[in-house]
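**Q** fold the following for me, if possible:
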Amino acid sequence: MLILGLDPSLSCTGWGVVRVEGARLSHVANGQIATDAKAPMAARLAVLQAGVAEVIAAHRPDRAAAEEVFANKNPQSTLKLAQARGAVLAACGVANIEVREHAARLVKKAVVGTGAADKRQVQAMLKVLLPGAQVAGADAADALAVAIADAHLGGRG
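**A** Model prediction:
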């Protein structure tokens, strides 16, 4: 089974694909889809949707997973995140791929063992769980963590 993990963001959406064979996980691919901050909102959202659609076409995941939405202190940031998330999830919907959502604390707990883990700890565990994987950046690392958590949680979350 292939799981596509997604870390939506308007500026840079991370993605990661892992293969699950029983209890064994392996890295397939990962990357980041960046948008031009000076481009109009609609154009940026189109870049995200098209980018995720390309990843889906290239890797044909069985399902996808994303962190549940959270509210920032800044309402504008929350709105931008929600719009980016909508574009990313729409790409999954067009491809008829189920998207499972998990709370950020649950993702950290599934990957590191504690829901209070920081990004550094998550990235360190990725090296242990996916040895040899070259991670494209922090957003791709977060997306791989979501995919791994989904594999461990079996859809709970």
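
**Q** only C-alpha atoms for contact and neighbour calcs from this point on.
**A** Will do.

**Q** can you give me the neighbour number for E98?
**A** Other residues within reach of E98, judged by other CA atoms under 10 Å, total 14.

**Q** that one against A90, yeah?
**A** No: with contact defined as CA atoms under 8 Å, E98 does not count as touching A90 (10.9 Å).

**Q** which residues of the chain fall in strands?
**A** For the chain, the strands defined by DSSP state E cover 2-7, 12-21, 24-34, 63-67, 99-102.

**Q** and the angle for the fourth one with strand 2-7?
**A** This points to strand 63-67. Here the directions of strand 63-67 and strand 2-7 differ by 20 degrees (axes from the mean of the first three to the mean of the last three CA atoms, to 10 degrees).

**Q** please give the structure of this sequence too, so both can be compared:
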Amino acid sequence: MKIILGVDPGSKITGYGFLELYKNEINYLFSGYIFLKDKNFFKRLNIIYKEMKLIIKKYNPNYFAIEKIFVGKNMDSAIKLSHARSAAILALNNFNIPIYEYTFSQVKKCLLKIDNNNTNIKNIILNRLKINNNNFKEDVFDALAIAITNFYDIKNFI
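**A** The predicted structure follows:
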């Protein structure tokens, strides 16, 4: 049994999701988010770092997948997102876990290959992972989508 940790980094909410790889299939284990309510940006980065270390220690994933940064019109947001992403990646340093990065377009392409009849990404995730609850935060859906993409990437599907 292997475990994938997918992470959608954010400076206000960082979503994560765990998938179990078993006999060439994936199963949903659990997901959650780190809510960063502190006003001080640098304290939020420290919280991401500490919480990610705790999560990694507790669940010992074999693979770590994270979203690549997209630089749009707002450079300040991209820089903050980059810092949040770095805090999550830095937490992995002592665990020797391989890191995989995916752009939003890679994730979307992978999910649409899974179910090309459905253009609703959330529904594809819920159906593929056999999850009945759709009350997840957007960041959790994104983290699960990244983890699913990692599964298919490891299998050389995408």
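
**Q** now what about the TM-score between them?
**A** These two chains, once laid on top of each other, score a TM-score of 0.88 by TM-score structural alignment, normalised by the length of the first structure; 152 aligned residues with a CA RMSD of 2.1 Å.

**Q** can you say which of the strands of the first structure is packed in most?
**A** strand 2-7 (a mean of 28; mean count of other CA atoms under 10 Å).

**Q** mean distance of that strand to its aligned residues in the second structure, please.
**A** For strand 2-7 of the first structure, the mean distance from the matching residues in the second structure following superposition reads 0.4 Å, by mean CA distance after the TM-score superposition for the first structure.

**Q** that strand - contacts with which helices or strands?
**A** Applying 3 or more CA pairs under 8 Å, 6 or more residues apart in numbering; DSSP states H and E, one finds that strand 2-7 of the first structure makes contact with strand 12-21, strand 63-67, helix 138-153.

**Q** and the ones you listed as CSV, adding distance to G51 of the first structure?
**A** Listed next are those as CSV, based on distance: least, CA to CA, whole Å:
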stretch, distance to G51 of the first structure
strand 12-21, 9
strand 63-67, 15
helix 138-153, 13
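
**Q** and E54 of the first structure, which of those is closest to it?
**A** strand 12-21 (11.4 Å; CA to CA).

**Q** that older thread, and of the helices and strands packed on strand 2-7 of the first structure, who's closest to Q49 of the first structure?
**A** strand 12-21 (10.1 Å).

**Q** off-centre distance for the closest one?
**A** 6 Å (CA atoms, centre = their mean, to the nearest Å).

**Q** over in the second structure, find the residue span that strand aligns onto.
**A** With TM-score structural alignment applied, strand 12-21 of the first structure matches the range 13-22 in the second structure.

**Q** isn't A104 of the first structure right next to A110, touching?
**A** No: with contact defined as CA under 8 Å, A104 of the first structure does not reach A110; the gap is 9.9 Å.

**Q** that older thread, residues contacting the match of strand 12-21 of the first structure, please?
**A** Residues from elsewhere that reach stretch 13-22 of the second structure (CA atoms under 8 Å, 6 or more residues apart in numbering): 1-9, 26-36, 48, 137, 139-144, 147-148, 151.

**Q** that concludes my questions; thank you for your assistance.
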